[in-house]
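J.: Let's see this in three dimensions:
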Amino acid sequence: MIKIVGIGPTRKDMTFRAFEAIKDADVIIGYKKYVDRIRDIIEGKEIIEKGMREEIRRAEIAIKKHREGKNVALISSGDPGIFGMANVFFHLIDKYSNIEVEIIPGVTAANYAASLLGAPLHDFTVISLSDILTPLSEIKRKVENAVTAGFVIVFYNPKGKKRKKPLIEALKIIRRHLSPEIPVGVVKGGKVGITTLQRLDVDDIDMSTLLIIGNPTTYLREGYMITPRGYALRYFIHPLAREYYEKYINGEIKEGPNLECEYYPCHFMGQDCTFCYCPFYPCGDGSTGGYWIKDKGVWSCQECEWIHEKKTVKCLKKTLDNIIKDVEDLNKKKRELLKLRRHCIYETRLM
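T.: So this is what the prediction gives:
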């Protein structure tokens, strides 16, 4: 049996199943750097170490040892199926007969990095920026499609000593579509940093760095990077909000800036006051500036200007009137409202 074993990003993140597969193996095959991580648990076994870019050779040796009747552990960092040895091995699967193989999954770098950053991954894509065997045109196309689709983007192998162009080109594409203030997580050798798309320094990035580029909803809170899934939070409809939306439904609310309001401008000069009371309250989503008042259980919209931007109002008006037919719909149709909110965030923030 050949077991292609994912040993995770660090020794302490290795799974019990990976330990068992290594323990049961007669032969250990892997890149020297990865074999070094498990050196203390492979004493007495046949160990075959190969260098970088000898992946096919490692797979061939694993098959040879398997055909000799040995139990083989073919070592892969992270998860074998994500830029690991599984893909290499299965390129050879039809070259030989009677091959028994099992994949032992591991913690991939994206999951590891995300755990250090907070909760940045929701609807995300993983792209390798290595152009050793992948044309730059293909990498650029993938990045373009990912960013315009609103995915959080995880970059593996972002930059080598002589390989800088793919990262530079990828960032050019992303910066055309996203705000310069979009959070970017940078994880390198256990060191964690959070910066912005504008401030990201490519000189600090190398082959071992993992980058997580946020999407239009990603935000920072308490030092953590968060990309919200969205949850429908019910609440008691305030009497003033009830009165306001009764007027809204009856077409009695004037759109645009309300210069007659004693509180104008409560957010910024020129704000659109069509949604004086937010139809999504409480959204519980800090991506537009709202936040929980600590230990009070109250959602504050004080820092949220998005609902008062003209392009936001324009986007919402296309659909909102078809959702809210009655004031109680502010609660009863909360999911529909939050989906509309999410739609308009992407519509107004993707450039």
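
J.: C-alpha from now on. contacts and neighbour counts both.
T.: Noted.

J.: Contact partners for Ala232?
T.: Ala232 is in contact with Cys283, Lys334, Arg335, Leu338, counting by CA atoms under 8 Å, 6 or more residues apart in numbering.

J.: If we use 6 Å, what do you get?
T.: Lys334, Arg335 (CA atoms under 6 Å, 6 or more residues apart in numbering).

J.: Just to be sure, it is in a helix?
T.: No: checked against DSSP: H, G, I helix; E, B strand; the rest coil, Ala232 lies outside a helix; its state is coil.

J.: Tell me how far it lies from Lys191.
T.: Separation of Ala232 from Lys191 (CA to CA, to the nearest Å): 35 Å.

J.: ok, which stretches of the stretch 1-150 of the chain are helices?
T.: 16-24, 32-37, 55-67, 85-90, 109-117, 136-148 (DSSP state H, counting those that start in this stretch).

J.: Pull the distance from the first one to the chain's centre.
T.: If I follow you right, that is helix 16-24. 30 Å (CA atoms, centre = their mean, to the nearest Å).

J.: List the buried residues of it.
T.: For helix 16-24, a neighbour-count test (16 or more other CA atoms under 10 Å) marks Ala18, Phe19, Ala21, Ile22, Lys23 as buried.

J.: I'd like a version of the residues you listed in TSV, one that adds distance to Val107 as further columns.
T.: Formatted as TSV, those follow (distance: CA to CA, whole Å):
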residue	distance to Val107
Ala18	11
Phe19	13
Ala21	15
Ile22	16
Lys23	19
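
J.: Those residues: which two are farthest apart?
T.: Ala18 and Lys23 (8.5 Å; CA to CA).

J.: Isn't Gly30 up against Gly51?
T.: No: Gly30 lies out of contact with Gly51 (CA atoms under 6 Å); the separation is 8.4 Å.

J.: more crowded one of these two?
T.: Using other CA atoms under 10 Å as the criterion, Gly30 and Gly51 rank with Gly30 on top: 27 against 12.

J.: Helix or strand: which one has Ile153?
T.: Assigned by DSSP states H and E, Ile153 belongs to strand 152-156.

J.: Next, the angle from the very next helix or strand once past that strand to strand 152-156.
T.: Per DSSP H and E, the first helix or strand lying C-terminal to strand 152-156 is helix 165-177. If you take axes from the mean of the first three to the mean of the last three CA atoms, to 10 degrees, helix 165-177 sits at 170 degrees to strand 152-156.

J.: Now do helix 165-177: which elements does it pack against?
T.: Packing partners of helix 165-177 (3 or more CA pairs under 6 Å, 6 or more residues apart in numbering; DSSP states H and E): none among the helices and strands.

J.: To compare against the first, here's the next sequence to fold:
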Amino acid sequence: MLYIVGLGSGERYLTKEAEEILNNVDLIVCYKGYKKYIEKFNKPTYTSGMTKEIDRVEKALSEAKNKDVALVSTGDPNVYGLASLAYELNYIKNYNVKIKVIPGITACLLAASILGSPLHDFVVISFSDLLTPLDKILKRFKLALEGDYVICIYNPLSKRRKEPFLKAVEIMREFNKNYIIGIVKNAGRENEEKRITDFKDLYKNLNEYLEYIDMNTIIIIGNSETYVIDNKMITPRGYLNKYKVIPCYKK
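T.: A predicted model of the protein is given here:
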């Protein structure tokens, strides 16, 4: 049996189900950078490095023919994780292994709670163009802005990869709206930080933000209804309008 387990964002956010499975499997397979998160389970472990995703998944599938194996990632396995690859390789290469996905708390949900309550109808987009062409990323981003969705951005930029973020900023500028923007670094982990700003400030101080934002950052861009209450980012669901309650704050 292969369990594809989400560790959540930070040790405090490991679910009870995930903990039970990791305590009972015969082998844990993970990216070498995640080994520190699973050492406490004292299980035999197989790790490999970046760009070795297929290697890890095939190792997990082959071992899962005769034992219980956990293939782990941070966050949730369905949100930029290895769940889909495991199902694909299991089918294409006829491993015939039973698979179960164990969800974890993904970073955008934790970041949203840190920022306040910014999510309503929302879109999640990764700015990493390693597996998705940049033109497709930018098209999706622009359509999300046109649809007035709240947008959660994973992998916004790295030291080498700034182009997707910079082009997205230019797309936002075309819309001529001063979007509320929440930025959370290291959500659920040491050195957790948050900032709430707006597009005008982001654009004016772009070089500063290019230094501040990294791959451990989640960015949440509000929609046309998003505003700030007591330094919290809020996107109303519409209750005040529905029940004709007079709001005590103005946008």
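
J.: Would you pull the TM-score for this pair?
T.: After superposition, the two chains reach a TM-score (TM-score structural alignment, normalised by the length of structure 2) of 0.90; 239 aligned residues with a CA RMSD of 1.6 Å.

J.: just the helices of the stretch 1-150 of structure 1: most buried one?
T.: Comparing these by mean neighbour count (mean count of other CA atoms under 10 Å), helix 109-117 ranks first with a mean of 20.

J.: Output the residue interval of structure 2 matched by that one.
T.: The aligned range for helix 109-117 of structure 1 in structure 2 is 107-115, by TM-score structural alignment.

J.: mean shift of the matching stretch relative to structure 1?
T.: Following superposition, stretch 107-115 of structure 2 is found to deviate from structure 1 by 0.5 Å on average (mean CA distance after the TM-score superposition for structure 1).

J.: and of the buried residues of helix 16-24 of structure 1, the nearest to Glu222 of structure 1?
T.: So of the buried residues of helix 16-24 of structure 1, ranked by how close each gets to Glu222 of structure 1 (CA to CA), first place is Ala18, at 34.8 Å.

J.: so who does the closest one touch?
T.: Val5.

J.: Pull out the buried positions in stretch 227-234 of structure 2.
T.: For stretch 227-234 of structure 2, by 16+ other CA under 10 Å, it's Tyr227, Val228, Lys232, Met233, Ile234.

J.: Among the residues you listed, which ones are in strands?
T.: Within those, residues falling in strands by DSSP state E are Tyr227, Val228, Lys232, Met233, Ile234.

J.: Pull the most distant pair out of those.
T.: The farthest-apart pair in those, when distances are taken by CA to CA, is Tyr227 and Lys232, at 8.3 Å.

J.: With distance to Tyr291 of structure 1 added, can I get the helices of the stretch 1-150 of structure 1 in CSV?
T.: Formatted as CSV, those follow (distance: least, CA to CA, whole Å):
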stretch, distance to Tyr291 of structure 1
helix 16-24, 40
helix 32-37, 43
helix 55-67, 49
helix 85-90, 44
helix 109-117, 19
helix 136-148, 26
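
J.: Geometric centre of structure 2: which residue is closest?
T.: Nearest to the mean C-alpha position of structure 2, by CA atoms, centre = their mean, lies Ala107 at 4.4 Å.

J.: Could I get the contacting residues of that one?
T.: Ala107 of structure 2 makes contact with Ser9, according to CA under 6 Å, 6+ apart.

J.: Counterpart of Ile93 of structure 1 over in structure 2?
T.: In structure 2, Ile93 of structure 1 lands on Asn90 (TM-score structural alignment).

J.: The residue nearest to that match when sequence neighbours are not counted and Gly81 of structure 2, how far apart?
T.: The shortest distance from Asn90 of structure 2 to any non-neighbouring residue, by CA to CA, 6 or more residues apart in numbering, is to Asn96 (6.1 Å). Computed as CA to CA, the Asn96 of structure 2 to Gly81 of structure 2 distance reads 21 Å.

J.: sorry, back to before: can you tell me which of the ones in strands among the buried residues of stretch 227-234 of structure 2 is nearest Leu210 of structure 2?
T.: Met233 (21.6 Å).

J.: The closest one matches what in structure 1?
T.: Counting by TM-score structural alignment, Met233 of structure 2 lines up with Met225 in structure 1.

J.: OK, contacts around that match?
T.: Leu117, Gly118, Pro120, Tyr219.

J.: ok, how many other residues are close to the third one?
T.: Read that as Pro120 of structure 1. By other CA under 10 Å, neighbour count at Pro120 of structure 1 equals 31.

J.: Return the distance of it relative to Ile226 of structure 1.
T.: 5 Å.

J.: One more: Tyr291 of structure 1?
T.: For Tyr291 of structure 1, the distance to Ile226 of structure 1 - CA to CA - is 13 Å.

J.: and if you look at Arg234 of structure 1?
T.: 22 Å.

J.: can you check His177 of structure 1 too?
T.: 20 Å.

J.: next one: Lys140 of structure 1
T.: 26 Å.

J.: got it, and Thr217 of structure 1?
T.: In terms of CA to CA, Thr217 of structure 1 sits 8 Å off from Ile226 of structure 1.

J.: Please apply the same query to Tyr248 of structure 1.
T.: Using CA to CA, one gets 33 Å for the distance from Tyr248 of structure 1 to Ile226 of structure 1.

J.: Over to Gly150 of structure 1?
T.: Distance from Gly150 of structure 1 to Ile226 of structure 1, by CA to CA: 15 Å.

J.: which residues are contacting stretch 65-78 of structure 1?
T.: With CA under 6 Å, 6+ apart, stretch 65-78 of structure 1 has contacts from 1-9, 22, 25-30, 84-85, 106-109.

J.: An error on my part: the question was meant for stretch 170-184 of structure 2.
T.: Contacts of stretch 170-184 of structure 2 (CA under 6 Å, 6+ apart): 111, 193-199, 217-222.
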